[in-house]
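**Student:** just coords:
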């Protein structure tokens, strides 16, 4: 019975591979429809698998199906199973890879390559010239960057499994990381630095920094911690989605205690401070401003009171902000008074109901 289930799953994935190959061939032969076809193929590959197809694909044996479900955390997409399939059966993925190579310069080609062949690149032995290997690694980094930004723009985690693989199974595994060139290793680590907070893998930060490759300009910009914070700072300044920005700011406490160069520390402080004032160039919302203040005070406690006083002084220079500031100040005072009364009532009630010792 397990063998029959395995063959059924393999047949299903082979059929999917044939359909992907057909769409790539159509894109190659139809220049006018190429972008639309590649975009449709990317959407199909990134689509979450429905329950009927999931039963077919995961019905190999009880243990393997259970571990697969645990690993994908109940969110299984087609690229997850196809990436594993091309590692087990590289010959099935070879025609697709050849077609993608012919479409390198097209939009969404690197997206599709990153989703389907991120495991193949590190786990399957293959012979390739140095330019080809560099092209594969560059396409992986470029495609992964694009799909991670799609997650940020939509505030989803559809490509979490791709990020986790690149971090835990590539960046933290020297045997896999050394399969790509040193420049590709640097680009990959910079990419992971920008998105590690977004995908909630802060617990891997210390191990990740210990595996950082060497950079030629490290004597100017500092070590791995400085490079990581610089990339993170640049990422914060590019974020325009409020939930994603709040998510980043909530994880910034992981930077507490890092020994940074003065230039890096100043850069981070200036970035956070730019989110504390309403108006241009960032135009942060009230929630973002408060989160930025909390993060700034946590990471840089020295001088927090002068900073708040200076901020208050500049806020007084803009009278159109006074009504909203006064309104929120009144609301915060009312909430504080209500919470104090409730705490007093509950504490009094506990004292009344507490049994007295004889």
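**Tutor:** Thanks, I have it. The structure presented is a predicted model; accordingly, all values stated were derived computationally and were not measured.

**Student:** contacts and neighbour counts: CA atoms only from here.
**Tutor:** OK.

**Student:** looks like residue 28 contacts residue 103 (just checking).
**Tutor:** Yes: contact criterion Cα atoms under 8 Å: residue 28 and residue 103 qualify, at 7.2 Å.

**Student:** list the buried residues for the host helix or strand of residue 294?
**Tutor:** Residue 294 belongs to helix 286-299 when assigned by DSSP states H and E. Residues 288, 289, 290, 291, 292, 293, 294, 295, 296, 297, 299 are the ones in helix 286-299 that count as buried (16 or more other Cα atoms under 10 Å).

**Student:** how near is the closest residue to residue 277 other than its chain neighbours to residue 57?
**Tutor:** Taking Cα to Cα, 6 or more residues apart in numbering, and ignoring the residues beside it in sequence, residue 277 has residue 289 as its nearest neighbour in space, at 6.7 Å. Applying Cα to Cα, to the nearest Å, one obtains 46 Å for the distance of residue 289 from residue 57.

**Student:** presented hereafter is structure B, for comparison with structure A:
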């Protein structure tokens, strides 16, 4: 029974490989439709696997598709299983890889390469140094585009690519490619909720030759992070709340000033950032937590500058009244429930 299921799975994945090859070949032969075909292929392999295909792909004794980490069954995409399939059977991915190389300069080619071959690059030996350098650069470029796509649409389907690059990225690529890769990973560690891996991530960070100018791994991480956080509001709120993982970490003076300035830029209404009220409060919370020294003078100075703009007074007063009313209601409800619990407890006794 298990052999039949494994054979069915192998046949299904081979058919998927042939379909990917067919679409790449069609894109290569159709210059006028090339961009559209590659975009459609990228969307297809990034799709989440439906229940019918899941039963074929996942057998009872094989619920993993990677050695780096388990992928939750609620978010299993086609690229996950195909990336693992090309490691187990590299011959099925060789023709696809050759077609991607021919389409190297086209949009979405690097996207597709990073999804399908991010694990193959680290686990299959590549003897040609030039090919390894080219594949490493393509991985960084493709992963950058894929992660930006995730940021824009606020989706988390590509976190497996991030995990594999973190676990295996320090063993195969050249030093420059590892630096570029870890700079990229720094920008999305908080986005994929890997705050608990921060210490481990910094230990694996490659050493920069100009470290005496920019600082150590934690300084490089914060520099990349400050360039990343200025995004759409849901992602920005996500990053601002995750910044608390930096509490207690020692930074260089220039890096600390850069982080403080980045947070402070989100605390004031109006241009050039035009942050919403939720963003301003999240930025204040992170700023006060990471830099407790001087928090009261900062708030006083901010209040003073707010008073210079009378058109903000009505909204500020209204929000203050709403907060007061909400606080009073919550206090009364807590008092009522606590009193009810005491009465119930005394009655039972």
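**Tutor:** Sure, I can see it. From a predicted model like this one, the values you see are computed outputs, not experimental measurements.

**Student:** about what we covered before: need the counterpart of the residue nearest to residue 277 of structure 1 in structure 2.
**Tutor:** Residue correspondence to structure 2 (TM-score structural alignment): residue 289 of structure 1 is matched to residue 280.

**Student:** dump the residue contacts of its match.
**Tutor:** 266, 267, 268, 269 (Cα atoms under 8 Å, 6 or more residues apart in numbering).

**Student:** who's in contact with the first one?
**Tutor:** What it means is residue 266 of structure 2. Residues touching residue 266 of structure 2, when contacts are defined by Cα under 8 Å, 6+ apart, comprise 273, 275, 279, 280, 283.

**Student:** what's it aligned with over in structure 1?
**Tutor:** Checking TM-score structural alignment: residue 266 of structure 2 goes with residue 275.

**Student:** distance of the aligned residue in structure 1 for residue 209 of structure 2 relative to residue 259 of structure 1?
**Tutor:** Mapped onto structure 1 by TM-score structural alignment, residue 209 of structure 2 lines up with residue 216. The gap separating residue 216 of structure 1 from residue 259 of structure 1 is 20 Å, by Cα to Cα.

**Student:** these two - which one has more neighbours?
**Tutor:** Remark: of residue 216 of structure 1 and residue 259, residue 259 carries more neighbours, 12 against 8, as counted by other Cα atoms under 10 Å.

**Student:** from residue 228 of structure 1, how far off is that one?
**Tutor:** For residue 259 of structure 1, the distance to residue 228 of structure 1 equals 12 Å [Cα to Cα].

**Student:** what of residue 106 of structure 1?
**Tutor:** Distance of residue 106 of structure 1 to residue 228 of structure 1, computed by Cα to Cα: 31 Å.

**Student:** residue ranges of the helices in the stretch 201-349 of structure 2, please?
**Tutor:** 211-214, 217-228, 233-242, 253-264, 277-290, 295-307, 313-348 (DSSP state H, counting those that start in this stretch).

**Student:** would you mind pulling the contact partners of the first one?
**Tutor:** Read that as helix 211-214 of structure 2. For helix 211-214 of structure 2, the external contacting residues (Cα under 8 Å, 6+ apart) are residue 220.

**Student:** average offset of it relative to structure 1?
**Tutor:** Following the fit onto structure 1, the mean deviation recorded for helix 211-214 of structure 2 is 0.6 Å by mean Cα distance after the TM-score superposition for structure 1.

**Student:** many thanks, have a good one.
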